[in-house]
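K.L.:
got a predicted model here, sequence first, then my questions.
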Amino acid sequence: MRIFHELTRRSGIHGASHPVRRTPYDKARLVARHLTGLVTRNPFLGSYDALVVPHPRKPGGVEIYTDELRTILGDRALILDSGINGTPLPGSRNLDFFTSAAGAVHRRQVGDRGISTALRELTGVSVPVGSLLAREVAKHQRLRALYRRLLRKHRIETVYVVVAYFHQHIVGAARDLGIRVVELQHGAISQFHLGYSYPGRPAVADQPDELWCFGSYWTDVADLPAGMTTSVIGTSHLPRAAQKDPRLAVFLSQGTIGAELLHVAESVAKVDPSLDVVFRLHPSERASDYTIPAGVRLSTDGSTLDLLASATYQVGVSTTALFEGMALGCRTAVANLPGHEYLARPITRGHALLMTSPNQLTSAPLCSTPEAYYAPSTLRSGLAADQAE
């Protein structure tokens, strides 16, 4: 995944997907939090039988993917929430000091057996594979051993994790000990997503046992690794339907294609001045990243989901918010930009329109089966059945 991000960034196809920008002051504060956390957020203290690893992104202070799960599990669950790239949940624990330290000491480079050369010959782009291997493999091995100690200490029975492909040290430690690992879906999955798509379903090391999905659409949209099963547990994080504004058209930005999408928004505003064209930033973006043209309104405050609940039209490329908007009754257009392939199946099914011209937006369709993407939550009954077994 890291090599892919470097390849697309250095080739100019995409920008940084979730850019992290820290000043020297930010870095000093982070070190201070790490040291404080050694005492105040030590996860080796207490007694638990489940481990929950939430998503670092928390719109409005709420981590939507594990919120219901954490409520149901209550004091049984150790919440391990990093503060490195976000604000940790109240009462959570972390091993941030060790996470940062594990990646700080390593060789500058290791041999990559010609991978860098082969990749450059294939794509014309140089990626420092040897440097990535030197840092990431050493970090993984150290953290995997540390998490084995943590899981043994608490006799954890189930690990629940969001974004498992960025927590493979935790997943690997659990698999070493024969502990069940459940991943909770956090975003769009497709055959192009390197975190989930393994054509032919080969055996892949350090993968979860189960993937709990928002709806039935996600259970077969990509070839998961051999042995990984899927279940539909639905979701409770979508707001209720709201009164639709017939003029509101929301453009859902992402760091990878934000500048290009803004040009599309400008074109739509020029073609149809009656529309209220809103350019909604991704949480990892900043207003200073863009110069907003006339006819387009920038949106950074409040909830993206609440905004989509009142919008008639939505436009994006590959963001998860497009699927959420379909479930919230938006007419959906997919901009013809790199990454639109993620929405190929909804487009084929008539749930979305591939927009190649700005005057097509008002012809965008409604999704006829939104529950296929976001079903009502069955998490409570599912966990009860697990415990009964």
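P.N.:
That came through, no problem. Numbers count the residues shown, from 1 in each chain.

K.L.:
please make it C-alpha for all contacts and neighbour counts, starting now.
P.N.:
Fine.

K.L.:
what's the neighbour count on residue 54?
P.N.:
26 (other C-alpha atoms under 10 Å).

K.L.:
quick one: contacts for it?
P.N.:
Applying C-alpha atoms under 8 Å, 6 or more residues apart in numbering to residue 54 gives the contacts 63, 65-66, 79-81, 161-162.

K.L.:
ok, residue 92 next?
P.N.:
By C-alpha under 8 Å, 6+ apart, the neighbours of residue 92 are 41, 78-81.

K.L.:
most neighbours of all these, which one?
P.N.:
In the contacts of residue 92, the most neighbours by other C-alpha under 10 Å go to residue 78, 27 neighbours.

K.L.:
show me what contacts the nearest residue to residue 83 once chain neighbours are set aside?
P.N.:
Spatially, and ignoring its direct neighbours in sequence, residue 83 is nearest to residue 96 (7.0 Å; C-alpha to C-alpha, 6 or more residues apart in numbering). Applying C-alpha under 8 Å, 6+ apart, we find residue 96 in contact with 34, 37, 82-84.

K.L.:
ok so, going back, which ones among the contacts of residue 54 are found in helices?
P.N.:
Members of these lying in helices (criterion: DSSP state H): none.

K.L.:
turn those into a markdown table, columns for distance to residue 122.
P.N.:
Converted to a markdown table, those look like this (distance: C-alpha to C-alpha, whole Å):
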| residue | distance to residue 122 |
| --- | --- |
| 63 | 40 |
| 65 | 38 |
| 66 | 40 |
| 79 | 43 |
| 80 | 40 |
| 81 | 39 |
| 161 | 35 |
| 162 | 33 |
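
K.L.:
take this one as well and set it beside the first:
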Amino acid sequence: MDLNLKNFAKIEQKYNVTETVVNGVYIWDYIRFGVYNEIREKLSGNVAHDRPKKTLTNKLRKVSLLIKNLIYKNPFLEEEKGCILYGHERRKKENDEYYWDIYTDTIHDLCSIDGVSFESDHLLKHNTPAKTDELRYLDLVKYGSSIFGKLARHIPNIPDSEMSKLESIEYTIQRKFGVSVSIVNRIMQKLSQRKFEIFMYKLVLQSISPKIAVVVVSYGKETFIEACQSLNIPVIELQHGYISDNHSGYHFPGSLKKEYFPDYLLTWGSHWSNAASFPISNENVIEVGFPYIEQKKKKIDPTNNEIILFISQGTVGKELSRFAVSVANQLDNRYKVVYKLHPGEYKRWEDEYSWLLHDEITVISDEKQSLYRLFSRAILQVGVNSTALFEGTYFDVPTLLYTETPSKVSSILIDKSGAKRVTTVRDVIRSIGVEKKVIPNKHMFFSKNAKSKMCSTLSSFID
């Protein structure tokens, strides 16, 4: 059986997994995204994001983060605020030399909101200096709860009936997709950490007493959301990337549901508001736009179109990077291939994509060069299914999709933005010289007046 969310959902519905309650917890909410992602990675051999290795050095770094958090940016010492903004752990260095959370720092910068940001570490570090001073780290909660769970030797009790169901799901996944995943172990680990984590989150929330909590990337933040729900604090998610009916963090077809999902989802545009079956009512999915891209485009002056920009991502990086090399070998001197890595590829590309160490290709492996400035220089953008391709349409860059098999992303970009599918170097060469025109449907992806809509929407929840 091919792996896609439709086939995966059939297994979920067969075993009624989203109704599964263990120790009073809707446990499938906590593991769904991780299970689906593990299957995908084992089948494809591609890893979407870097992860810290399980070494003694990294264990000590976790302890160090926890100790530092006792005295520096301790969330338990924060005063009352109207809003908590639990942002993206990966910050981006901007021209002002500050590291931005492009989702939440934009709100701090543009909107008059009484809020404090929460941040988890990214690969065992926090990038500094951060753009906002209203920032608290969550290392105490994240690693403190893990340590307490191990010291207390808390072993969750899974009833026999539920254990049998979970083992049946493991067997079905093995039979249908040909890979093994340990669902029971995932659940035991999550329940053990959650016991202390939710207690700590509740203490922080009660101390700050926010009227709303805003999150970026809700999957993986289930304990925080559950804690907010228990204290009647509305949770609002900001869209951070691609949403579709093949995204296990957002699409819950038929009878499937998710208890620990935000109460509201603020999307970039009308297309995204209708791209999946969300586990909340339609009126709670609100189109506001993406203030960050809107503000950045205003500041970038048009330049000469001189590069062919490849947009990479971990799941397709090997194939796409080889194709980029082939294209570079056939270009004349008027144009240059620029290969923009996904941040999750920065640390491993030289080992995994060694063929990119090539005189004819410029590899962007850090945040020093703005992606949006690259769009302003691009005559073409080439990719597979990266969210950045949609951002490129906002800059009116013609899109080439390197794929033989039609996908949801390619179909959308072809239908809405005039993208073309390519499979050979010759296809790319033929596309050079296409006049850069305004893409008429780009505001379906990125709504107009994003700053005004975002600020007024959040203010309406607080006031």
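P.N.:
Sure, I can see it. The shown structure was predicted, so the numbers you read here are calculated from the model rather than taken from an experiment.

K.L.:
quick revisit: the contacts of residue 96 of the first structure in strands, which ones?
P.N.:
Using DSSP state E, no member of the contacts of residue 96 of the first structure sits in strands.

K.L.:
quick check: the gap between residue 249 of the second structure and residue 33 of the second structure.
P.N.:
Separation of residue 249 of the second structure from residue 33 of the second structure (C-alpha to C-alpha, to the nearest Å) stands at 6 Å.

K.L.:
how about residue 22 of the second structure?
P.N.:
For residue 22 of the second structure relative to residue 33 of the second structure (C-alpha to C-alpha), the value is 18 Å.

K.L.:
secondary structure element for the residue nearest to residue 275 of the first structure when sequence neighbours are not counted?
P.N.:
Nearest non-adjacent residue to residue 275 of the first structure, counting by C-alpha to C-alpha, 6+ apart: residue 247, 4.7 Å away. When elements are assigned from DSSP states H and E, residue 247 of the first structure belongs to strand 245-252.

K.L.:
quick check: that strand compared with the second structure, mean distance?
P.N.:
Mean deviation of strand 245-252 of the first structure relative to the second structure after superposition (mean C-alpha distance after the TM-score superposition for the first structure): 1.8 Å.

K.L.:
buried ones in that strand?
P.N.:
248-252 (16 or more other C-alpha atoms under 10 Å).

K.L.:
quick check: the two most widely separated of those residues?
P.N.:
Taking C-alpha to C-alpha as the measure, the buried residues of strand 245-252 of the first structure span a maximum distance of 12.7 Å, between 248 and 252.

K.L.:
coming back round to it: of residue 249 and residue 33 of the second structure, who's got more company?
P.N.:
residue 249 (21 against 16).

K.L.:
what do we get in the first structure for the more buried one?
P.N.:
Matched by TM-score structural alignment, residue 249 of the second structure corresponds to residue 195 in the first structure.

K.L.:
quick revisit: hmm, which of the contacts of residue 54 of the first structure are common to the second structure?
P.N.:
Retained in the second structure (both residues aligned by TM-score structural alignment, their matches' C-alpha atoms under 8 Å) from the contacts of residue 54 of the first structure: 63, 65-66, 79-81, 161-162.

K.L.:
quick one: which of the residues you listed is nearest residue 8 of the first structure?
P.N.:
Using C-alpha to C-alpha, those come closest to residue 8 of the first structure at residue 162, 23.8 Å.

K.L.:
need the contact list for the closest one.
P.N.:
Per C-alpha under 8 Å, 6+ apart, neighbours of residue 162 of the first structure: 53-55, 65, 183-186.

K.L.:
could you redo the last one with a cut-off of 7 Å?
P.N.:
Contacts for residue 162 of the first structure (C-alpha atoms under 7 Å, 6 or more residues apart in numbering) come out as 53-55, 183-186.

K.L.:
in CSV: these, plus distance to residue 174 of the first structure and secondary structure.
P.N.:
Listed next are these as CSV, based on distance: C-alpha to C-alpha, whole Å; DSSP: H, G, I helix; E, B strand; the rest coil:
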residue, distance to residue 174 of the first structure, secondary structure
53, 13, strand
54, 16, coil
55, 19, coil
183, 13, strand
184, 16, strand
185, 19, coil
186, 20, coil
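
K.L.:
now, which of the residues you listed sits nearest residue 114 of the first structure?
P.N.:
residue 183 (33.7 Å).

K.L.:
which position in the second structure aligns with that closest one?
P.N.:
By TM-score structural alignment, residue 183 of the first structure lines up with residue 237.

K.L.:
ok, its match touching residue 212?
P.N.:
No - contact criterion C-alpha atoms under 7 Å: residue 237 of the second structure and residue 212 do not qualify, at 10.7 Å.

K.L.:
circling back to that earlier point, pull the residues that contact the strand holding residue 247 of the first structure.
P.N.:
265, 274-281, 310-316.

K.L.:
residues making contact with the following helix or strand past that strand?
P.N.:
Once the chain leaves strand 245-252 of the first structure, the next helix or strand it forms, by DSSP H and E, is helix 258-271. Residues outside helix 258-271 of the first structure that contact it (C-alpha under 7 Å, 6+ apart) are 251, 253, 275, 277, 293, 295-296, 358-359.

K.L.:
grab the nearest non-local neighbour of the equivalent of residue 197 of the second structure over in the first structure.
P.N.:
Matched to the first structure by TM-score structural alignment, residue 197 of the second structure sits across from residue 143. Spatially, and ignoring its direct neighbours in sequence, residue 143 of the first structure is nearest to residue 169 (5.9 Å; C-alpha to C-alpha, 6+ apart).

K.L.:
aligned to the one you found, what sits in the second structure?
P.N.:
By TM-score structural alignment, residue 169 of the first structure lines up with residue 223.

K.L.:
next one: its match from residue 302 of the second structure, what distance?
P.N.:
The value you get for residue 223 of the second structure to residue 302 of the second structure, if C-alpha to C-alpha is used, is 45 Å.
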